[in-house]
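Visitor: Curious how this folds, go ahead:
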Amino acid sequence: MAASSLPDSRRDDYPALYRDFHWHVPETFNLAEACCGRWARDPATRDRIAVHTEHEDGRRASHRYGEIQRDANRLSHALRELGVRRGDRVAIVLPQRIETVVAHMAVYQLGAIAMPLSMLFGPEALGYRLQHSEACVAIADETSIDNLLAARGDCPALQAVIAVGEAAGRGDRDWDAALADQADDFTAEQTKADEAAVLIYTSGTTGPPKGALLPHRALIGNLTGFVCSQNWYPREDDVFWSPADWAWTGGLWDALMPALYFGKTIVGYQGRFSPEVAFGLMERYRVTNTFLFPTALKQMMKACPAPRERYDLRLRALMSAGEAVGQTVFDWCREAFGVIVNEMFGQTEINYIVGNCTAQYDDGQLGWPARPGSMGRPYPGHRVAVVDDEGRPCPPGEDGEVAVCTTDIHGHPDPVFFLGYWKNEAATEGKFVEHDGLRWCRTGDLARVDEDGYLWYQGRADDVFKSSGYRIGPSEIENCLLKHPAVSNCAVVPSPDPERGAIVKAFIVLTPGVQRSAESEAALVAELQQHVRGQLAPYEYPKAIAFIDQLPMTTTGKIQRRVLRLQEEEAARQRAAAPRVGNG
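Guide: Okay, the predicted model is just below:
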């Protein structure tokens, strides 16, 4: 599609689409049945390719719906033999490989709860989540088995580890052996739509990460946003790919599960992201739909300004989220791919709630114009407002907190909502506010709404921030730093960065007696960075560290991270305004 055939920016079908939409949520609903079982049983679709997998070492394979269901049935039997019952938590610590898909389907049809965990997590991050969730089984491969085994001693509820791939021989059972002697058929549990299906831990500003418990119906709540942001997905030959980790909300709910729900094909790549890899995958698998973080788009733009001159691309829809795309990247996507990037906003607890839809109009598709820099409009089925501290809607142009109503404009329950935070009723209740008989869920994100209903992001209401698309809470990093003997106190804030949006910066007060010199401080910085990288995820380590005599504190002893954050923002403005030296 050439840029000249892009949608007429004046056309706007949004008011009618939003007004006329109604939810239809069945009483019983199961993710495994909706995303695999029904396709595997149908002779017309059982041999359809569900997932292409590719490893960075060159290995490739294609997996059909019938094959995935067969292996999921076998794994369900194996998990049941290990004692997994309805409502139990099963940790899935795997990258984008076929066993990840099989594991999710097996857990869901058991009526158990899948707990996806990033393969990037270190022992401390894994240990907390496994212990807090009381997961009884964990599934891991060579990318995560070392850290999982290191954390196991602190997780008494963890009864078994299933080892996948090159991790074979290092767990209690090997994946292949566990499935080999099991039956191909399995009678799935009939789950209610409101039953818990997924437990995803999110970073917070105070205390440890919180586990957001999501029901099976949450996928239904995601679908309007997915369909719209992917320009009226699906079409006959649609193939989806995204580098977003399937252990995170963006990969699981914005890519893997909705693509399979519609019986289409998704590509899973196991390896490091690079622009060359991205373009190669998109060409090789004839990718039509994708979700790319702004950071990835920036890298791709710099590495290959005119990709259609080098690659045969079939892209027809591009969604982006995590941070603002910006005018430069927005314009490049239009020229480079011939598509308008649809920005989207959501969070783990209530995902895919605001965004855009710029479909082709020449074949009768509907949509509404995207505005560069805007988060978009509430997707059909979601009642979204910008509210003040009392929960009252703010007028256009006034900053407030983005909030989502538990009911839609017709008064029907919105299925997108999470069930609550695992073992944390106080945090769950604190997420909501009542106003005029309506219950609103606060997102913690600040925005303003314009006269046409578009939302414009203004920042975080709390101290959580995003770096390269990853949502980062300072508390977990600070707790890790404090375990180092040289650290007396610390605070973590975002520091503006043109490539990543922000980097993690730590302000550290050293323990009395620690010697300070230019040479010793440089060595200590490297030591502290490695300390965090060894315990948490690589993207969480502080890329910048400053040593200070004392942190800004409130009179009640709370760290004023906002003071440090504003200081970093001002320093970034001064750097941007400083005259450049040299030949330019």
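Visitor: only C-alpha atoms for contact and neighbour calcs from this point on.
Guide: Noted.
Visitor: So residue 225, which state does it fall into?
Guide: helix (DSSP: H, G, I helix; E, B strand; the rest coil).
Visitor: isn't it right up against residue 346?
Guide: No. Residue 225 is beyond contact range of residue 346, at 9.7 Å (criterion: CA atoms under 8 Å).
Visitor: So which of these two has more stuff around it?
Guide: residue 225 (28 against 20; other CA atoms under 10 Å).
Visitor: show me the contacts for that one.
Guide: Counting by CA atoms under 8 Å, 6 or more residues apart in numbering, residue 225 touches 352, 353, 354, 355, 379, 380.
Visitor: Against residue 357, how distant is it?
Guide: As judged by CA to CA, to the nearest Å, residue 225 and residue 357 stand 9 Å apart.
Visitor: Same question for residue 497.
Guide: 29 Å.
Visitor: just to revisit the earlier point, just the buried ones among the contacts of residue 225, please.
Guide: 352, 353, 354, 355, 379, 380 (16 or more other CA atoms under 10 Å).
Visitor: Could you single out the nearest of those to residue 472?
Guide: The nearest member of the buried ones among the contacts of residue 225 to residue 472, counting by CA to CA, is residue 352 at 19.1 Å.
Visitor: what about that closest one, distance to residue 519?
Guide: Counting by CA to CA, the gap from residue 352 to residue 519 is 48 Å.
Visitor: now swap in residue 273 and tell me
Guide: Counting by CA to CA, the gap from residue 273 to residue 519 is 34 Å.
Visitor: Equivalent analysis for residue 455, please.
Guide: For residue 455 relative to residue 519 (CA to CA), the value is 48 Å.
Visitor: who has more neighbours, the two?
Guide: In terms of neighbours (other CA under 10 Å), residue 455 is the more surrounded of residue 455 and residue 519; the figures are 28 against 8.
Visitor: who touches the more buried one in this structure?
Guide: Applying CA under 8 Å, 6+ apart, the residues near residue 455 are 374, 375, 376, 377, 447, 448, 449.
Visitor: Let me know the helix or strand that residue 533 is in.
Guide: Here residue 533, judged by DSSP states H and E, is contained in helix 518-535.
Visitor: One more, so I can put them side by side:
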Amino acid sequence: MAHFYDQDLTRPKSFNFAVDVVDYWAAKTPPLQAMYWVSQDGKDCEDLSYAHFERQSHRIAVLLKETGVTSGEKVLMILPRLPAWWELAIACLRSGVVVCPATTLLVAKDIEFRCQRSQASVYVGDSSSVQKFLKIRASCPRVRTVIQVGGDPPQGVIELSAALEKAVPKDAIFRGPKPDMCSPALIYFTSGTTGHPKMVQHDHISYPLAHTITGKHWLRLSPGKLYWNLSEQGWAKAAWSFFGTWNCGASLFVHDDRQSFSPTRLLDILHQYPITTLCAPPTAYRQLVLGESQEYFRKKPPQALSHCSGAGEPLNGEVIRLWKDMSGMQICDGYGQTETILICGNFEGADIRPGSMGRPSPGVPLHVVDSKGEECSEGVEGDMAILVKSEEPDEGDFFGLFQGYLGPDGSLDKRVRTFVGSRHVAPKSWYLTGDRATRDKDGYFWFVGRADDVINSAGYRIGPFEVESTLKQHPAVVESAVVSSPDSSRGEVVKAFIVLTKQYVQRDANLLVKELQDFCKKNAAPYKYPRKIQFVDATFLPKTISGKIKRNELKRLEWTSSASKL
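Guide: Okay, the predicted model is just below:
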């Protein structure tokens, strides 16, 4: 029987990623490599097969069941790039427990919010993130079980390896029922724009199976390929890699890198290991094509690397040109969201037009529409929208989309930013991505800008509301407005316009900037701190009649005045 990887992707009658993907590839002989893992210092390496993840996920699923964790309960998982992350994730998918990944950059306050909002009953982390959680455990009464990966666990915390060794045989099999494919499987947190981060809920098809499109057509993966994605496990981009790679029977290259990005370290790794496929944010490619990195690459180009892709922010056409000149390879840009699979990209056999996001992914009904839901003409700016449902008989429903946003009370909002428009006679329901674009006569999409205020700095999506809320906690701040500001290295960075309290107006400006930046790093995830700060009078901030700050005006002013200085 042909595997779904070899067929046109359609919605099956039943599907479970652990059973139909991991177990499928685990049964192959000779054994297929699923992961090549390298420790922080590069001294320890593990070559892990699909059979390894099949065995470990069964054992962990049994352990969770014996610990009292049942299908439908939520696990908030904050782990660095350790094999246990994938072992746990597969165990949850196998048993119907809902995985809620989060980044290791979060501080205790961020973790508290996510535990409370997700209503998680299990918390999983390494020794560092467990210590953060224990600071706020009293305010998270729903969390019954805390699991630590590695290290010496505090009292009342289960250490994963020790618990498996003690209580679960190596050949243990999880016997629970296979979860319904429409039941929740994963929840990711977005970056907040007008409020706190939203919870994006996916079922067992919307991410796991539909990402076959991402892996097969964009990343061009197949058994024998070794794929390296730079994203940390708390971000949805890592799920793109996880599901996209293993759907295709390829292998993940995982480096447990916990340092800030270094282009020379990246090149060293590409030289040392047989990585065939690389996905990096445009920020990384920008640094690789400049200065010493370019010289280093030309002297010793990677031998195995054959395909490069980029996503997370718009990719500059000049970077694509320079990378092609120095490596001989094109960067295949791609576009998608936490809410979706890859929905637009540059695919094999199609010309790459520098600056374009490419064309819609195979099977993805992506369009540019106006405010009435009518498709825009060529070259006319509109909203990027996916056709979710149509009453026309020749058009099916798109299933690579999330189920909805999960509310604080646990209810699911299925409206997912859709609206019903009309084209000709038949009504159509669109999902709006929140981004603006144009489409040329050949079907290529060209990014115009975000319809919301999210700041995309070096691939990190940062909500202004979160930064403003953190600044508000400092006694020097009366109010603030946070927008993006152009930056030659990161594309854009966080800038805060701050109105000071009377007590701080006379303080040394440089010292106060550092104090506020350090305060943000301590009280929010470090990547969110404002790299630029400007102190202003209250009258400087443009506001609506109701008193809301007009961020768009500040952003326009910032990009107009700052871009010329880069």
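Visitor: Quick check: closest non-adjacent residue to the spatially most central residue of the second structure.
Guide: Central residue of the second structure (CA atoms, centre = their mean): residue 236, 2.5 Å from the mean position. In space, and not counting its chain neighbours, residue 236 of the second structure is closest to residue 338: 5.5 Å by CA to CA, 6 or more residues apart in numbering.
Visitor: which residues does the aligned partner of the one you found in the first structure contact?
Guide: Counting by TM-score structural alignment, residue 338 of the second structure corresponds to residue 348 in the first structure. Listed by CA under 8 Å, 6+ apart, the contact set of residue 348 of the first structure reads 200, 202, 212, 249.
Visitor: same check, this time on residue 547 of the first structure
Guide: 507, 508, 509, 510.
Visitor: Tell me which residue of the second structure lines up with the second one.
Guide: Aligned against the second structure by TM-score structural alignment, residue 508 of the first structure finds its counterpart in residue 498.
Visitor: for the helix or strand that contains residue 47 of the second structure, which positions count as buried?
Guide: Assigned by DSSP H and E, residue 47 of the second structure belongs to strand 45-49. By 16+ other CA under 10 Å, the buried positions in strand 45-49 of the second structure come out as 48, 49.
Visitor: What range does that strand cover in the first structure?
Guide: Strand 45-49 of the second structure maps onto residues 60-64 of the first structure, going by TM-score structural alignment.
Visitor: before we move on, what about stretch 548-561 of the second structure?
Guide: The aligned range for stretch 548-561 of the second structure is 558-571, by TM-score structural alignment.
Visitor: And the equivalent of residue 538 of the first structure over in the second structure, how far from residue 362 of the second structure?
Guide: Structural correspondence for residue 538 of the first structure with respect to the second structure (TM-score structural alignment): residue 526. Distance, residue 526 of the second structure to residue 362 of the second structure, using CA to CA: 38 Å.
Visitor: For the counterpart of residue 463 of the first structure in the second structure, give me its contacts.
Guide: Under the alignment (TM-score structural alignment), residue 463 of the first structure pairs with residue 453 of the second structure. Residues in contact with residue 453 of the second structure (CA under 8 Å, 6+ apart) are 193, 463, 464, 483, 551, 552.
Visitor: likewise residue 545 of the first structure?
Guide: Per CA under 8 Å, 6+ apart, neighbours of residue 545 of the first structure: 505, 506, 507, 508, 525.
Visitor: Let me know the secondary structure of the residue lying closest to it once chain neighbours are set aside.
Guide: The shortest distance from residue 545 of the first structure to any non-neighbouring residue, by CA to CA, 6+ apart, is to residue 506 (4.8 Å). The assignment at residue 506 of the first structure comes out as strand when based on three-state DSSP.
Visitor: what's the neighbour count on the match of residue 508 of the first structure?
Guide: Residue 498 of the second structure: 24 neighbours (other CA under 10 Å).
Visitor: didn't it look like it was pressed against residue 534?
Guide: Yes. In this structure, residue 498 of the second structure is within contact of residue 534 by CA under 8 Å, at 6.2 Å.
Visitor: Residue 85 of the second structure versus residue 56 of the second structure, what's the distance?
Guide: For residue 56 of the second structure relative to residue 85 of the second structure (CA to CA), the value is 11 Å.
Visitor: Between the two, point out the one with more neighbours.
Guide: When neighbours are counted by other CA under 10 Å, residue 56 of the second structure and residue 85 differ, and residue 56 comes out ahead with 22 against 19.
Visitor: Aligned to residue 415 of the second structure, what sits in the first structure?
Guide: In the first structure, residue 415 of the second structure lands on residue 429 (TM-score structural alignment).
Visitor: burial of its match, as a residue count?
Guide: 12.
Visitor: any idea how far residue 163 of the first structure lies from residue 173 of the first structure?
Guide: When residue 163 of the first structure is compared with residue 173 of the first structure (using CA to CA), they lie 6 Å apart.
Visitor: Give me the more crowded residue out of the two.
Guide: Remark: of residue 163 of the first structure and residue 173, residue 163 carries more neighbours, 25 against 18, as counted by other CA under 10 Å.
Visitor: Return the residues in contact with the more buried one.
Guide: Here residue 163 of the first structure is in contact with 139, 140, 141, 145, 169, 170, 171, 172, 173, 174, 175 (criterion: CA under 8 Å, 6+ apart).
Visitor: What's the match for it in the second structure?
Guide: Residue 163 of the first structure maps onto residue 148 in the second structure, by TM-score structural alignment.
Visitor: out of everything not next to it in sequence, what's closest to its match?
Guide: Nearest non-adjacent residue to residue 148 of the second structure (CA to CA, 6+ apart): residue 159, at 4.8 Å.
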